[in-house]
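Visitor: What follows is a predicted structure for the sequence shown.
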Amino acid sequence: MDKVLVLGGSGLLGTAIIKEMDKYKKYEIYTTYYEHLPSINQGSCFNLDLEDVENISCVLNNIKPKIVISCLRGDFEKQLILHTKVAKYLKENNGKLYFFSTTNVFDNDYRKPHYEDDAPNSRTDYGKFKIACEKRIIEILKENACILRIPQVWGKESPRLKQLINAINNNEAVTVYPKLFLNVNSDEMIAKQLSYIIENRLIGIFHLASEDIDNQSSFYKKLIMELGFKTVLMNESLEEKGDFALKSKRMNEFPEYLRVNSKAVIEYLTAK
């Protein structure tokens, strides 16, 4: 069995990935956490504190993974050091790293959606950090690095959905952006797409996002309606505008059931 280490396994995406990969019964899955034990796979968890980045070497040498999946959050500088150590370990041991990046690597250019082969261009610390991680990982691992850029991610237990529902229940205004265009994905679908990438040994950069691009305001209004809320206070803001979306030239590498649109994300979130 291949040993798989999920960095950040207690988060929304990490939890979904562990659940999905466990279905294959061919992986020995381990995970790291910081403060809260993951809700699943608790017998194979390792505490990882970014304040002690040397700790990752102990985790790697103890587990000896062939595959590392990073959904890690935390201090940007320490994360970069940690991912460098992970990449060097995997290079020495012929392992693979699947690194979750973000739409924000393109957040300095809202003029158009961005494809896998577009050069990253960011104005924010978060986007610049992700670009630095992508570059470092690829430099070290080359074809054994897989970069997975994701848009706004929703899940049934996601903080984003909980905050929306709480705001509505508390009669607070929901801010929407009628001039901002984006795409989305769900934790469950991303986990399925990643598992397919690993199973089929696909390499390179992937943009894992809904194939359609929706107006942010329109998406929120459709989601709120499907959640069953009739009267909701809306605060329309024109501060954010333009295209903040990922497009993919590689979706033909996926079977039809792994291709998603914003309607499917809403259906998943509102299914009983």
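Guide: In hand now; what should we look at?

Visitor: okay, CA-based contacts and neighbour counts for the rest of this
Guide: Will do.

Visitor: which residues touch residue 185?
Guide: 150-154, 208-210, 260-262, 265 (CA atoms under 8 Å, 6 or more residues apart in numbering).

Visitor: cool, and residue 153?
Guide: Taking CA under 8 Å, 6+ apart, one finds 184-187 in contact with residue 153.

Visitor: Please, which helix or strand holds it?
Guide: Assigned by DSSP states H and E, residue 153 belongs to strand 152-154.

Visitor: Might one say that residue 248 is in contact with residue 205?
Guide: No: counting by CA atoms under 8 Å, residue 248 does not reach residue 205; the two are 9.7 Å apart.

Visitor: Okay, the residue lying farthest from the centre of the chain and residue 56: tell me how far apart.
Guide: In the chain, the greatest distance from the average C-alpha position (CA atoms, centre = their mean) is reached by residue 231, at 31.8 Å. Separation of residue 231 from residue 56 (CA to CA, to the nearest Å) stands at 49 Å.

Visitor: same thing with residue 91?
Guide: Residue 91 is 15 Å from residue 56, by CA to CA.

Visitor: higher neighbour count, those two?
Guide: residue 56 (21 against 17; other CA atoms under 10 Å).

Visitor: I figured the more buried one was touching residue 81, is that so?
Guide: No: Residue 56 lies out of contact with residue 81 (CA under 8 Å); the separation is 10.2 Å.

Visitor: mind listing the helices in the stretch 151-272 of the chain by residue range?
Guide: Ranges of helices in the stretch 151-272 of the chain, per DSSP state H, counting those that start in this stretch, are 159-169, 187-199, 216-226, 262-270.

Visitor: quick one, which of these is nearest to residue 104?
Guide: helix 216-226 (16.0 Å; CA to CA).

Visitor: quick one: that closest one to chain centroid distance?
Guide: In terms of CA atoms, centre = their mean, to the nearest Å, the centre of helix 216-226 is found 22 Å from the chain centre.

Visitor: ok so, going back, by neighbour count, which of the contacts of residue 153 wins?
Guide: If you count neighbours using other CA under 10 Å, the busiest of these is residue 186, which has 28 neighbours.

Visitor: try this one side by side with the last:
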Amino acid sequence: MANRILILGGSGFIGNALYREFHSYFEVQATYCHQHGAFSENQVFHNYCVEEDSLFLLLNKIRPTTIISVLNGDFKCQLEAHQQLVNYVLINPKCSVLYVSSAAVFDAKHRHPSFENDVPVSETKLGKYKIAAENLLLGNIPSQTSILRLPLVLGINSPEIVHLRQCMRHHATFEVFPNLVISATTINKVCQQVHYIINKALRGIFHLASNDMIHHDELFKEIASKMGDKMPIFKNVFNSNEDRYNAILPKINKLPNPHQITVQQVIEECSLNEEIISIK
């Protein structure tokens, strides 16, 4: 049976990158919300808004064998949608789920980086929702679930790097956090890693992050310095008097070396100049 992939949230930055990564290799369909009307002409994109529509009906219509969830929207509605997803997978035992989670599940832990088997603790609405969604999937369909936790995801066309280029061009203010220690990755690496996880049918919790860490301000200052001579006005924002960690690191479920990334590689990829971007 051919692998039929459905990407929930295919109109977003990460979801659309995954669609472009997979559509040449698999039968891929995706969802978009009606705010993104540009996708309405695409025959494999389905209009689905988490606050309004039934996910169970959509799943029964498309009959995917792999579901990648990168949904956005109201957290309560998202959780209800993932309960409908669970109900679908329970009666379709050959279906697998890749849930794209976040480093936010550890945002109440400040003293150390976090690894795959650490207990999530969050103090934000986003982090608490992500924990609830992870628990829902792992508690009901653990053998069919992969949890993909992401750090800060950058790339030449990522929102943060586009904003940084604009601030450099106009000598505008760009906020950085000198006391925040993070890990990072690029959208290209995430797509490569998810492709590998699907091909190998891997299950469990994965931290798709760099093997090392960096201070938030150092990351963006180094990217900016490699981009060109113009610099933005870096505005230092201090949320504490000492270093706080919002970093996830791979340890237990490390992917093979070609599918790993370092902070330096993130910096190199993000600092490609606009001439190279236009050629691509």
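Guide: Ah, there it is. None of these values were measured; they are calculated from a predicted model.

Visitor: one step back: preserved in structure 2, out of the contacts of residue 153 of structure 1?
Guide: For the contacts of residue 153 of structure 1, the contacts that are reproduced in structure 2, applying both residues aligned by TM-score structural alignment, their matches' CA atoms under 8 Å, are 184-187.

Visitor: Would you mind listing the two of those residues that lie farthest apart?
Guide: Largest pairwise distance in these, by CA to CA, is 10.1 Å, between 184 and 187.

Visitor: sorry, back to before: next, show the common contact partners of residue 248 and residue 205 of structure 1.
Guide: Residues touching both residue 248 of structure 1 and residue 205 by CA under 8 Å, 6+ apart: residue 116.

Visitor: Contacts made by stretch 226-244 of structure 2 with the rest, please.
Guide: Outside stretch 226-244 of structure 2, the residues touching it (CA under 8 Å, 6+ apart) are 110-112, 164, 167-181, 217, 224-225, 271-273.

Visitor: rerun that using 7 Å as the cut-off
Guide: Outside of stretch 226-244 of structure 2, the residues within contact range by CA atoms under 7 Å, 6 or more residues apart in numbering are 110-111, 167-169, 171-181, 224, 271-273.

Visitor: And stretch 105-118 of structure 2, by the same measure?
Guide: Residues contacting stretch 105-118 of structure 2 (CA under 7 Å, 6+ apart): 120-123, 127-128, 130-131, 205-207, 244-252.

Visitor: Where do the strands of structure 2 begin and end?
Guide: 4-8, 27-32, 45-47, 66-69, 96-102, 145-150, 152-154, 173-176, 180-182, 184-186, 204-207, 214-215, 233-236, 244-246 (DSSP state E).

Visitor: okay, the ones you listed in CSV with distance to residue 84 of structure 2 next?
Guide: Formatted as CSV, the strands of structure 2 follow (distance: least, CA to CA, whole Å):
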stretch, distance to residue 84 of structure 2
strand 4-8, 13
strand 27-32, 16
strand 45-47, 17
strand 66-69, 12
strand 96-102, 13
strand 145-150, 15
strand 152-154, 28
strand 173-176, 39
strand 180-182, 34
strand 184-186, 31
strand 204-207, 21
strand 214-215, 39
strand 233-236, 43
strand 244-246, 31
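
Visitor: Tell me which of those is the most buried.
Guide: Neighbour counts (mean count of other CA atoms under 10 Å) averaged over each of the strands of structure 2 peak at strand 184-186, with a mean of 27.

Visitor: Filter the contacts of stretch 105-118 of structure 2 down to the buried ones.
Guide: When the contacts of stretch 105-118 of structure 2 are checked for burial by 16 or more other CA atoms under 10 Å, the buried set is 120, 122, 127-128, 130-131, 205-207, 244-250.

Visitor: Mind telling me the two of those residues farthest from one another?
Guide: Pairwise over those, using CA to CA, the maximum falls at 205 and 244, 23.5 Å.

Visitor: what's next to stretch 19-27 of structure 2, contact-wise?
Guide: Residues from elsewhere that reach stretch 19-27 of structure 2 (CA under 7 Å, 6+ apart): 3-5, 10, 28, 191.

Visitor: In structure 1, point out the residues matching stretch 138-145 of structure 2.
Guide: Alignment note (TM-score structural alignment): stretch 138-145 of structure 2 is matched to residues 138-145 of structure 1.

Visitor: buried sites along the matching stretch?
Guide: 138, 140-142, 144-145.

Visitor: Stretch 35-43 of structure 2 now?
Guide: residue 39.

Visitor: how long is stretch 153-172 of structure 2 from one end to the other?
Guide: Stretch 153-172 of structure 2 end-to-end distance (CA to CA) = 22 Å.

Visitor: mind listing what's buried in it?
Guide: In stretch 153-172 of structure 2, counting by 16+ other CA under 10 Å, buried: 153-156, 158, 160-161, 164-165, 167-168, 172.

Visitor: Now render those as JSON lines, adding distance to residue 105 of structure 2.
Guide: Shown next, in JSON lines, are those (distance: CA to CA, whole Å):
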{"residue": "153", "distance to residue 105 of structure 2": "16"}
{"residue": "154", "distance to residue 105 of structure 2": "19"}
{"residue": "155", "distance to residue 105 of structure 2": "23"}
{"residue": "156", "distance to residue 105 of structure 2": "26"}
{"residue": "158", "distance to residue 105 of structure 2": "22"}
{"residue": "160", "distance to residue 105 of structure 2": "21"}
{"residue": "161", "distance to residue 105 of structure 2": "24"}
{"residue": "164", "distance to residue 105 of structure 2": "26"}
{"residue": "165", "distance to residue 105 of structure 2": "29"}
{"residue": "167", "distance to residue 105 of structure 2": "30"}
{"residue": "168", "distance to residue 105 of structure 2": "32"}
{"residue": "172", "distance to residue 105 of structure 2": "32"}
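
Visitor: what ranges do the helices span in the stretch 1-150 of structure 2?
Guide: Going by DSSP H, counting those that start in this stretch, the stretch 1-150 of structure 2 shows helices at 13-22, 55-62, 75-90, 125-140.
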